[in-house]
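Engineer: Give the three-dimensional model of this entry:
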Amino acid sequence: MKEYRAFLLGQDGHIFDAAGFEASDDEDALQKAQSLVDGCDVEIWQLARKVGAIRAVANGLASEGRPKDESLRAEQARQVAEEYANDQRGIIKKLRKPQN
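Structural biologist: As a prediction, the model looks like this:
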C-alpha cells in the first residue's frame, strides 16, 4: 500500500482541509478520494507527485457542508500543508546525502 493525501479546496481554490490515506495504486486512490468530494474540489497527491483532481459540479456546491470558521480551517490546512512540505524536504535531504 502507498500513502496518499487528498487536499480539499474551497471555492477560492485554497486548501481548507486535508486527509491522508492508503491505496494500492493511483486508480484506487482516485476512487477512495471520490468520497471526499462533498461540494468541493479535491486534489490527490502521492508525496510531491500530483495524482489527479476531482472537480465538484459547479452548481452543486453546497453551503451547508462548508466549515463554520473558515479562517480556523484555513490555518489548519496551512499547517497540514507545511508539515507535508517539511516531510518532503526531509526526504530530499536524506536522498541527497552522499552514501559512504
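Engineer: From now on I want contacts and neighbour counts done on CA atoms only, so please keep to that.
Structural biologist: OK.
Engineer: Go through the longest helix that the chain contains and flag the buried ones.
Structural biologist: When the chain is scanned for its longest helix (criterion: DSSP state H), the result is helix 70-96. Buried residues in helix 70-96, counted by 16 or more other Cα atoms under 10 Å: 74, 76-78, 80-81.
Engineer: Now the second one, please; I'll put the structures next to each other:
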Amino acid sequence: MGPVKHYRAFQIDPDGRVFGCINIVCGDDEEAKRQAASLVLLHRIELWRLDKRIAQFDQSSAIVPH
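Structural biologist: You can find the predicted model right below:
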C-alpha cells in the first residue's frame, strides 16, 4: 500500500458556515473526491487537504470549481 493522505470534508450550511467536519484518509485526491461526493446529503461539502481546497460538492454531486 502506498502512502496515505489526510483530508477533511467540511459540511457547509446554507449561510456558508461550517457545521461539521469528517476526516478522510486515502491514497490520492481522486479517491478523496469520490468519498467526499458521497457525503453530500442536504448541504454542500468542501474537501480540503492541509490549507488547499481540493473540491466542492453540492446536492447534484457535481464538482464546483474553486
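Engineer: picking up where we left off before, what residues in the second structure pair up with the longest helix of the first structure?
Structural biologist: No residues of the second structure are matched to helix 70-96 of the first structure when aligned by TM-score structural alignment.
Engineer: What helices and strands are in contact with that helix?
Structural biologist: Helix 70-96 of the first structure sits against strand 15-23, with contacts defined as 3 or more Cα pairs under 8 Å, 6 or more residues apart in numbering; DSSP states H and E.
Engineer: Give me the buried positions along the strand it packs on.
Structural biologist: Of the residues in strand 15-23 of the first structure, those buried (16+ other Cα under 10 Å) are 15-18, 23.
Engineer: So which bit of the second structure is that strand matched to?
Structural biologist: Counting by TM-score structural alignment, strand 15-23 of the first structure sits on residues 18-26 of the second structure.
Engineer: Mind reading off the mean deviation between the matching stretch and the first structure?
Structural biologist: For stretch 18-26 of the second structure, the mean deviation from the first structure after alignment is 0.7 Å (mean Cα distance after the TM-score superposition for the first structure).
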